[in-house]
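> requesting a structural model of the entry that follows:
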Amino acid sequence: MPVLKHLKRLFTDWFLCGMLLATFLAYVFPTFGSTGGAMHAEWVINIGVFLVFFLHGVNLSSEQISHGLKNIRLHLMVQGFTFVVFPLIWVMADKLLGAQLPPLLMLGFFYLCALPSTISSSVALTGSAGGNVPAAILNASLSSVLGIFLTPLLVSFVVGSGTGGIDLGSTLLDLCAMLLLPLVLGQLARPLLGRFFARHKRYTGIADKLVILLLVYAAFCNSMVSGMWQQQGSTVIISAFAGSVLLLAVILWMTTRTARALKFSTADEIAAVFCASKKSLATGAPMAALIFGAHPGLGLILLPIMIYHPLQLIVCSVMAENYASRHRQEAAAQNTVAVPTP
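Below is the predicted model:
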């Protein structure tokens, strides 16, 4: 069965296994990775994040992005869902369920809703499903850049800015220095280094994932040292899982219906659904470290995106196979009609 095949791939994915290992190591060795610990996580992670976003800039093709500029309605839909519809869904959920869930978990769900879309998996799934790849590249890349400014702004609406909240000005400067600057430097270095890193793109992905694992480990170390996990219990994990499943189901239904209501072609529908429903752990983890700092509840804030990430991969992988199968059937039917009968 296709679903079982994707489940097997999910559980043998070294990165997802690494996230489980990182949380376990944080439970066993919490002081090593906490702020001020022997690992010096704050320095190691900052250097790693800068390097990873520089490599993203080197690998980002401006030619492909410019090729995807044509469909304005598609771009508006994707960015609207990413930064408007997702947060509005959270507002409604908070009215209904906010009082029953821990405040930090609700903040974690809002942080998930405020994040930009993924780049690599959105583009890969769009391509495998037979969708509009240039449009997916443009929207995923645009979302990542917009997220540097919009994600902390949206978070400030919930937690406040200034005393007791986040320092929005300082946070934006930090995000520009750690995320936007290396992206720009990577683009400037692309004529010199683009071909070399294109040949070794696999290692860029590995470096990306290793930095995320360090961020997850450090976040959970701080949470363990503060005693936050001991206070919450296992019900918080069940609540985070149930909420992530429900959110993904709602957003996939809404994006699919909206794309069809706008009469998108199948290729544009695929790009819209996969880009508008995804949320980026690769951007979310380093952003959280910059927005929330060494907050003892950072592990709980990151929990929803850590669960949503593998869920979106497996569900969208199944959807991509279904889209591709439908495309093959339509192509076969057209070929049958085109062949004249003797």
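> C-alpha from now on. contacts and neighbour counts both.
Will do.
> what residues are up against the spatially most central residue of the chain?
The centre of the chain sits closest to residue 280, judged by Cα atoms, centre = their mean, with a distance of 0.9 Å. With contact taken as Cα atoms under 8 Å, 6 or more residues apart in numbering, residue 280 is in contact with 115, 116, 117, 118, 119, 305, 309.
> tell me how far residue 78 lies from residue 16.
In this view, residue 78 and residue 16 are 27 Å apart by Cα to Cα, to the nearest Å.
> more crowded one of the two?
With neighbours defined as other Cα atoms under 10 Å, residue 78 and residue 16 compare such that residue 78 has more, 27 against 18.
> ok, the more buried one to residue 256 distance?
As judged by Cα to Cα, residue 78 and residue 256 stand 11 Å apart.
> show me which residues of stretch 260-267 are buried.
By 16 or more other Cα atoms under 10 Å, the buried positions in stretch 260-267 come out as 264, 266, 267.
> kindly report the same for stretch 38-48.
Across stretch 38-48, burial judged by 16+ other Cα under 10 Å covers 41, 42, 45, 46, 48.
> now do stretch 99-108
For stretch 99-108, by 16+ other Cα under 10 Å, it's 104, 105, 106, 107, 108.
> contact partners of that stretch?
The contact list for stretch 99-108, computed with Cα under 8 Å, 6+ apart, reads 94, 98, 158, 236, 239-240, 297, 300-305.
> and for comparison, fold this next one:
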Amino acid sequence: MSRPKFLPENFTFALIAAVVAASELPCRGTAALVMDHLTNLAIALLFFLHGAKLSREAVLAAAGHWRLHALVLLTTFVLFPLFGLAFRPILSPLVTPALYAGILFLCSLPSTVQSSIAFTAIAKGNVPAAICSASASSIIGIFVTPLVAGVVLSNHGGAASGWDAIAQITLQLFVPFVCGQLLQRFIGGWIGRHDGIVGAVDQGSILLIVYSAFSAAVSEGLWHQVPPAALAGLVVADGILLGAALITTGLLGRWLSFDRADRVAIIFCGSKKSLSQGVTMAKVIFASHGAGAVILPLMVFHQIQLMVCAALAQRWAHRAEFAAPASAGTGPAAIPRPRGGAIAKARWRACDQANPSER
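Alright, predicted model coming up:
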């Protein structure tokens, strides 16, 4: 029996379990230090595997579609932070100051890779462009996110300076990623055939970070500082941000005369935020006791974006199927499967490898 469309996935329940475990049995002292070192190793391994898995041919495919990619990056790293700041009169009263800082951090994060591609494929959008845009956002975000976060969080304490954060993130995230890319031709095929390894490391590292961050935050009195009303307000605040991003990307895509397939890719790549990169960067950018409150808005946004985008993708897929007969298989509604070639196969294979933590 298939899972209902709006039912949270198993990984969401695992995240909740990690938060509950940290709340009831937080690690302290030596155990916290061991957990911190273990988490750093897991993060390095995660980005090494992602670097080894990501096909350079798939990343470079459709790179010439610069207008689409520029719009996605503009939405991700400029419009989203502006939404977070401009909506402060609405969002700030709904949550605590610490949660609002987490919302601003959320706004500075790159887009997801796996789920952006998967939803674009479901909705019969421009899959090659989605692969290129989402991959570029993920890589560029390693350097841009700390700078953007430093600007939008300048009045909220707890964050490392932009350049210090970039130096730390370069060492912990980018160096392992580059090492994986250098070895991609040797081990990329094996990792592609054992994709579950990347998924296990991805989810495992996120759960470790969540448990470690919330352990430190609970020890500092997190749940005394975050009342139930603020948690309910956080759901509303994240919903407002996602709605603004979906509406804005849709309107800009039409205003700039992109065709239907391109608009689908723009909406899904430009409106989503990466959970895996967010929790790893939060651990580096913020003090350990503040990371728990900072990643809480991201965890809520993650589930909301999955449910909303899944519903939209299915709805647009039905519309495209209905319109296909009238167009006789032509136009943006009909995107043919590739007939062959390494790049074409890499594009479609990426759509079938959606990671559960980012799906």
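> can you calculate the TM-score here?
Here the TM-score for the pair of chains, by TM-score structural alignment, normalised by the length of the first structure, is 0.90; 328 aligned residues with a Cα RMSD of 2.1 Å.
> circling back: nearest to residue 154 of the first structure, of the buried residues of stretch 38-48 of the first structure?
residue 46 (23.0 Å; Cα to Cα).
> and the closest one, what pairs with it in the second structure?
Counting by TM-score structural alignment, residue 46 of the first structure corresponds to residue 40 in the second structure.
> picking up where we left off before, and the buried residues of stretch 99-108 of the first structure as JSON lines, adding distance to residue 290 of the first structure?
What follows is the buried residues of stretch 99-108 of the first structure, written out as JSON lines (distance: Cα to Cα, whole Å):
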{"residue": "104", "distance to residue 290 of the first structure": "17"}
{"residue": "105", "distance to residue 290 of the first structure": "18"}
{"residue": "106", "distance to residue 290 of the first structure": "19"}
{"residue": "107", "distance to residue 290 of the first structure": "16"}
{"residue": "108", "distance to residue 290 of the first structure": "15"}
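> show me where the stretch 151-300 of the first structure has helices.
When assigned using DSSP state H, counting those that start in this stretch, the helices of the stretch 151-300 of the first structure occupy the ranges 168-175, 181-199, 201-226, 228-232, 235-261, 266-277, 281-292, 298-338.
> what's residue 152 of the first structure in contact with, if anything?
Applying Cα under 8 Å, 6+ apart to residue 152 of the first structure gives the contacts 168, 171, 172, 291.
> looking at the second structure, which of the residues you listed hold up?
With both residues aligned by TM-score structural alignment, their matches' Cα atoms under 8 Å, the contacts of the contacts of residue 152 of the first structure that the second structure also has are 168, 171, 172, 291.
> to which residue of the second structure is residue 307 of the first structure aligned?
Counting by TM-score structural alignment, residue 307 of the first structure corresponds to residue 300 in the second structure.
> for that match, give me its contacts.
By Cα under 8 Å, 6+ apart, the residues touching residue 300 of the second structure are 234, 235, 238.
> I'd guessed the last one sits against residue 302; true?
No: at 9.3 Å, residue 238 of the second structure does not count as touching residue 302 under the criterion of Cα atoms under 8 Å.
> just the buried positions in stretch 128-136 of the first structure, please.
Buried, per 16+ other Cα under 10 Å, within stretch 128-136 of the first structure: 129, 130, 131, 132, 133, 134, 135, 136.
> that stretch corresponds to what range in the second structure?
The alignment of stretch 128-136 of the first structure onto the second structure (TM-score structural alignment) spans residues 122-130.
> measure the matching stretch end to end?
Start to finish, the residues bounding stretch 122-130 of the second structure are 12 Å apart (Cα to Cα).
> pull the distance from that stretch to the chain's centre.
Computed by Cα atoms, centre = their mean, to the nearest Å, the chain-centroid distance of stretch 122-130 of the second structure equals 17 Å.
> and the contacts of it?
By Cα under 8 Å, 6+ apart, the surrounding residues in contact with stretch 122-130 of the second structure are 58, 61-63, 65, 68-69, 116-117, 120-121, 260-266, 269, 312-317, 320, 332-335, 347-348.
> I'd say residue 115 of the first structure and residue 286 touch.
No: counting by Cα under 8 Å, residue 115 of the first structure sits too far from residue 286 to count as a contact (11.5 Å).
> returning to that earlier point: by neighbour count, which of the contacts of residue 300 of the second structure wins?
Ranked by the number of neighbours (other Cα under 10 Å), the contacts of residue 300 of the second structure place residue 234 first, at 24 neighbours.
> show me what that one lines up with in the first structure.
Residue 234 of the second structure maps onto residue 240 in the first structure, with residues paired by TM-score structural alignment.
> ditto for residue 145 of the second structure
Alignment note (TM-score structural alignment): residue 145 of the second structure maps to residue 151 of the first structure.
> so how far is residue 313 of the first structure from that match?
For residue 151 of the first structure, the distance to residue 313 of the first structure equals 22 Å [Cα to Cα].
> neighbour-wise, which of these two wins?
Just comparing residue 151 of the first structure and residue 313: by other Cα under 10 Å the higher neighbour count belongs to residue 151, 24 against 18.
> counting neighbours, what do you get for the spatially closest residue to the more buried one that is not a sequence neighbour?
Spatially, and ignoring its direct neighbours in sequence, residue 151 of the first structure is nearest to residue 114 (5.2 Å; Cα to Cα, 6 or more residues apart in numbering). By other Cα under 10 Å, 26 other residues sit near residue 114 of the first structure.
> and if you look at residue 250 of the second structure?
For residue 250 of the second structure, the neighbour count with other Cα under 10 Å is 18.
> I'd say it and residue 267 touch.
Yes: with contact defined as Cα under 8 Å, residue 250 of the second structure counts as touching residue 267 (6.0 Å).
> residue 177 of the first structure maps to what in the second structure?
Superposed on the second structure with TM-score structural alignment, residue 177 of the first structure falls opposite residue 171.
> how about the contacts made by its match?
Residue 171 of the second structure makes no contacts at all, as judged by Cα under 8 Å, 6+ apart.
> for the one 5 residues further on, same thing?
Residue 176 of the second structure makes contact with 44, 45, 47, 48, 51 under the criterion Cα under 8 Å, 6+ apart.
> give the aligned equivalent of the last one in the first structure.
Structural alignment (TM-score structural alignment) places residue 51 of the second structure against residue 57 in the first structure.
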